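[1] Provided below are the primary sequence and the corresponding predicted coordinates.
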Amino acid sequence: MKIELVYFGRPKEHLKVARETADLPAGTSNLAGVLAWLRTRGDVWAQELADNRVRCAINQEFADLPATIKENDEIAIFSPISGG
């Protein structure tokens, strides 16, 4: 399943990526699974994308970790506290 990932705030700064298209592994069906998969990329990814360190949105609507994702969804990942 392909999705678009968009990073804001601290995750964007520390992971040094603003946007990417990802092809998720089979069986990844919710936000928790997306974050778990991204954490397998290594140390900084595991630290920055811990469940309690980020908030997520699906197609520009806040979503909790159990929220289901589908093909071509845009997943935003950002710090819980963001300036504006």
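    It's in.

[2] use CA for all of it now, contacts and neighbours both
    Noted.

[3] next structured bit after the longest helix along the chain?
    When the chain is parsed with DSSP state H, its longest helix is helix 31-39. Toward the C-terminus, helix 31-39 is succeeded by helix 43-48 as the next helix or strand (DSSP states H and E).

[4] ok, and here's another one to check against it:
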Amino acid sequence: MIRVLFFAGLREQLGCDRLEAEAADITSIAELRGKLAQKGSNWQSALANEQLQVALNQQLSSMDASLRDGDEVAFFPPVTGG
């Protein structure tokens, strides 16, 4: 299983802070993102942002990073300053 976490505005937009995804049919973060977007229009909208940030096992990562069973993926919106 892949543990998936959502932070900040994504968590509110999705109404979900975490879920688990079956690792057997997901090979990359981009693929995971695509599968999650299929859950409905609010998921598609939330995950469509090209500036979306992602961490793999608590390290910033790119969408093309490979996934393995037991990995943790965290999605969060771009950081804004003020």
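    Noted; the coordinates are in hand. What you see is a predicted model, and the numbers here were worked out from it, not measured in a lab.

[5] Buried ones in stretch 51-62 of the second structure, by neighbour count?
    Of the residues in stretch 51-62 of the second structure, Gln53, Val54, Ala55, Leu56, Ser61 count as buried by neighbour count, 16 or more other CA atoms under 10 Å.

[6] Can you name the residues in contact with it?
    Ile29, Met63, Asp71, Glu72, Val73, Ala74, Phe75, Phe76, Pro77, Pro78 (CA atoms under 8 Å, 6 or more residues apart in numbering).

[7] so of those, which ones are in helices?
    Ile29.

[8] which residue lines up with Ile77 of the first structure in the second structure?
    Counting by TM-score structural alignment, Ile77 of the first structure corresponds to Phe75 in the second structure.

[9] so how far is Ile26 of the second structure from that match?
    16 Å (CA to CA, to the nearest Å).

[10] Kindly report the same for Glu12 of the second structure.
    Going from Glu12 of the second structure to Ile26 of the second structure by CA to CA gives 25 Å.

[11] Those two: who's more crowded?
    Between Glu12 of the second structure and Ile26, counted using other CA atoms under 10 Å, Ile26 has the larger neighbour count: 20 against 12.
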